[in-house]
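[1] A structural model of the following input is requested.
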Amino acid sequence: MNAMTWIVLGSTVAAVIGIAIGVIGPALAMGRAISSSLEAMARQPESERPLMRTLFIGLAMIESLAIYCLVIILIVLFKNPLLTYILP
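    Just a heads-up that it's a prediction; the model follows:
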């Protein structure tokens, strides 16, 4: 195997590990936010509307972290900057 094959293989493995780690944090944060919101709504049902609005805004912000991770991983996979050093 030549150097380009090793770099592509290493980049792919790093991308898989990176997306796995990069999605765990937002997934845990979303679960915790939803759980806390449901507990608050169970205690005070009249505050459902403001809690839901705040929850959806918070979930969108948390989800953006996972999307940023996905974008960086896709850049590494399809436009790998390391390949410019080995290509003739």
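[2] Going by C-alpha atoms from here, please, whenever you check contacts or count neighbours.
    Noted.
[3] any idea what sits nearest Met30, other than its immediate chain neighbours?
    Leu59 (6.3 Å; CA to CA, 6 or more residues apart in numbering).
[4] In three-state terms, label the one you found for me.
    Three-state call for Leu59 (DSSP: H, G, I helix; E, B strand; the rest coil): helix.
[5] what separates Ile7 from Thr84, distance-wise?
    Going from Ile7 to Thr84 by CA to CA, to the nearest Å gives 11 Å.
[6] this one as well, want them side by side:
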Amino acid sequence: MNSVELIGMISIIMAGATVGIGAPVTAIAEGWAVSRGLTALAQQPDAAPVITRSMFIGVAMCESSAIYCFVVSIILIFANPFWNHVVALTGGQ
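    You can find the predicted model right below:
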């Protein structure tokens, strides 16, 4: 196995790990935020617009971390910055 194959294998494994860890953690955080938001709405229905707005902003922030994980995995698979470096080091083998 040459170094280009090794970089490819590690990149695919890390892309899978990035999404495999990032997505469930984000889902748990979003579920927790929505649960707490609904509890707050049940306790204070008069503050519904403020609570709902804050809850949506918090859920969007949680979702952005899942999007970042997805973008990193796509970069590792399709636009890996290490490919050109390794190919230049090995002389194009």
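[7] still on that earlier bit, in terms of neighbours, single out the busier of Ile7 and Thr84 of structure 1.
    Ranked by neighbour count (other CA atoms under 10 Å), Ile7 of structure 1 and Thr84 place Ile7 first, with 15 against 10.
[8] Return the residues in contact with the more buried one.
    82-83 (CA atoms under 8 Å, 6 or more residues apart in numbering).
[9] give me that answer again for 6 Å
    Listed by CA atoms under 6 Å, 6 or more residues apart in numbering, the contact set of Ile7 of structure 1 is empty.
[10] can you tell me how far it sits from Ala15 of structure 1?
    Relative to Ala15 of structure 1, and taking CA to CA, Ile7 of structure 1 is found at 12 Å.
[11] again, but for Cys69 of structure 1
    Here Cys69 of structure 1 is placed at a distance of 10 Å from Ala15 of structure 1 (CA to CA).
[12] Give me the more crowded residue out of these two.
    Between Cys69 of structure 1 and Ala15, Ala15 has the larger neighbour count (other CA under 10 Å), namely 20 against 17.
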